[in-house]
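Novice: Sequence first, predicted coordinates after that:
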Amino acid sequence: MWILLVINAVMFLVEFSGGIKASSLSLTGDSLDMLGDALVYGCSLYVIQKGKKVQAQAAILKGGIIFMSAIAVFARATYQLFAQTVPTVQLMSGLGLLALVANLICFLLLIRHRNDNINMSSVWLCSRNDIIANTSVLLTAGLVFLTGSFLPDFILGLFLTVVFAKSAGKVLTQARAELI
């Protein structure tokens, strides 16, 4: 789990700074997800030996973090709609590929533990979301290149908002069921 925390913390710094430099909503959004994941892994390390109630409470925190990522990406999408800045494709695609490799490593490390308990299930969902987001960033970079428009990046931002919000709902529902 420590490896996952370090990978996500480093990738947050790389993607966030790259996302700002590239004017990319999708990279910035993915970086916030990486930060959320780093926090989630830290929380998971804390509760891994705790009882089900504490693990469910931690999952509620994780669900809240995922939901806050959805809100942050939506806010940035709203800003981009007005600014209409076209992202830098080369930086966007390069960092998107790097993030995909990092998240595939995390995903492979977690896959065998995804059904262990609520804690590991929520962590695995975060990892799965990251792969969806990274693949989407790469596709979006290609569309930005082809169209010369900010719209593919904007649309991905809205899509990520929905994915994050749905995942948050799933984690929160599972956690609530554990507490009852």
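Specialist: Done, it's in. Numbering: from 1, shown residues only.
Novice: Please count neighbours and contacts with C-alpha atoms only from this point.
Specialist: Fine.
Novice: And the spatially most central residue of the chain, how far from residue 179?
Specialist: With distances taken as CA atoms, centre = their mean, the residue of the chain nearest its centroid is residue 33 (2.9 Å). Separation of residue 33 from residue 179 (CA to CA, to the nearest Å): 26 Å.
Novice: can you give me the helices in this protein?
Specialist: Secondary structure of the chain (DSSP state H): helices at 2-22, 25-47, 52-83, 89-110, 118-147, 151-179.
Novice: put this beside the first:
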Amino acid sequence: MRIALALNLAMFVIGTTAGLWAQSSGLLADALDMLSDAAAYAMALIAVARGPAFKHRSARLSGILLFVLGLGIFVDVARRALGGTEPVGGVMMVFALLSLAVNATVLRMLARFRTGEVHLRATYLFTRADVVANLGVFVSGAIVAITGLRWADLVTGFLIGAYVVREATEILRDSRKRGSPA
């Protein structure tokens, strides 16, 4: 979990820099998702030695943070759609592949948590969402590079936002379903 935390913090910084450089809503959405993942990993590490009530609150807070992130992604996509940016497809593709390599590694490390306690399951779900987002950013980067259509990036940013909101909803539902003991 500590390795996942460090990798996600590093990829947040790298992804944000790349997203700003490439003017890509998809890359920025992916980078912000990495930050929320890092927060979830930190909370999970803290929750490991705590009781069930703390673990449920930790998962709930993770879900809320992820939901707010998804809404923020929607705002960025709308801003870029109205403001008209020109994303750089090649940069999007390179950094999407780098992020995919990191997230695939972390996902394999966290696979044992996919059916674990709610706070640990949340970390697995966060990383699963990242892998899907990385693939989306790569594909949209290829479309932008080949066709010059900036809308591919905006659609990808929107879809990442929708996926993030869906994952947040699943985490929140799972937290309620398993019931908070206090």
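Specialist: Ah, there it is. The structure presented is a predicted model; accordingly, all values stated were derived computationally and were not measured.
Novice: before we move on, the earlier item: out of the helices of structure 1, which is the most enclosed?
Specialist: helix 25-47 (a mean of 24; mean count of other CA atoms under 10 Å).
Novice: Which strands or helices does that one pack on?
Specialist: Other elements packing on helix 25-47 of structure 1 under the criterion 3 or more CA pairs under 8 Å, 6 or more residues apart in numbering; DSSP states H and E are helix 2-22, helix 52-83, helix 89-110, helix 118-147, helix 151-179.
Novice: For those, give me CSV that also has distance to residue 38 of structure 1.
Specialist: As requested, the helices and strands packed on helix 25-47 of structure 1 are exported to CSV (distance: least, CA to CA, whole Å):
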stretch, distance to residue 38 of structure 1
helix 2-22, 5
helix 52-83, 11
helix 89-110, 11
helix 118-147, 10
helix 151-179, 15
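Novice: Quick one: closest of those to residue 40 of structure 1.
Specialist: With respect to residue 40 of structure 1, and counting by CA to CA, the nearest of those is helix 52-83 at 5.8 Å.
Novice: what's the mean distance for the closest one versus structure 2?
Specialist: For helix 52-83 of structure 1, the mean deviation from structure 2 after alignment is 0.8 Å (mean CA distance after the TM-score superposition for structure 1).
Novice: quick check, distance from that helix to the centre of its chain.
Specialist: Helix 52-83 of structure 1 has its C-alpha centroid displaced from the chain centroid by 9 Å (CA atoms, centre = their mean, to the nearest Å).
Novice: What separation is there between residue 41 of structure 1 and residue 60 of structure 1?
Specialist: Distance from residue 41 of structure 1 to residue 60 of structure 1, by CA to CA: 14 Å.
Novice: now swap in residue 67 of structure 1 and tell me
Specialist: Residue 67 of structure 1 is 10 Å from residue 60 of structure 1, by CA to CA.
Novice: Next up, the contacts around residue 64 of structure 1.
Specialist: Applying CA atoms under 8 Å, 6 or more residues apart in numbering, we find residue 64 of structure 1 in contact with 168, 172.
Novice: Tell me which residue of structure 2 lines up with it.
Specialist: The pairwise alignment with structure 2 assigns residue 64 of structure 1 to residue 64, based on TM-score structural alignment.
Novice: For residue 106 of structure 2, which non-adjacent residue is closest in space?
Specialist: residue 4 (5.7 Å; CA to CA, 6 or more residues apart in numbering).
Novice: repeat for residue 80 of structure 1
Specialist: Going by CA to CA, 6+ apart, residue 80 of structure 1 has residue 154 as its nearest residue, at 6.8 Å.
Novice: who's in contact with the closest residue to residue 27 of structure 2 other than its chain neighbours?
Specialist: The shortest distance from residue 27 of structure 2 to any non-neighbouring residue, by CA to CA, 6+ apart, is to residue 19 (4.7 Å). For residue 19 of structure 2, the contact set (CA under 8 Å, 6+ apart) comprises 25-28, 31, 92.
Novice: Among those residues, which pair sits farthest apart?
Specialist: Greatest spatial distance among those (CA to CA): 31 and 92, at 11.7 Å.
Novice: on that earlier part again, you'd agree the residue nearest to residue 80 of structure 1 is up against residue 28?
Specialist: No - using CA atoms under 8 Å, residue 154 of structure 1 is not in contact with residue 28; the gap is 11.6 Å.
Novice: how far away is the closest residue to residue 158 of structure 1 other than its chain neighbours from residue 109 of structure 1?
Specialist: Excluding the flanking residues, the one nearest residue 158 of structure 1 by CA to CA, 6+ apart is residue 74, at 6.4 Å. For residue 74 of structure 1, the distance to residue 109 of structure 1 equals 30 Å [CA to CA].
Novice: so residue 89 of structure 1 sits right up against residue 144, yeah?
Specialist: Yes - using CA under 8 Å, residue 89 of structure 1 is in contact with residue 144, at 6.8 Å.
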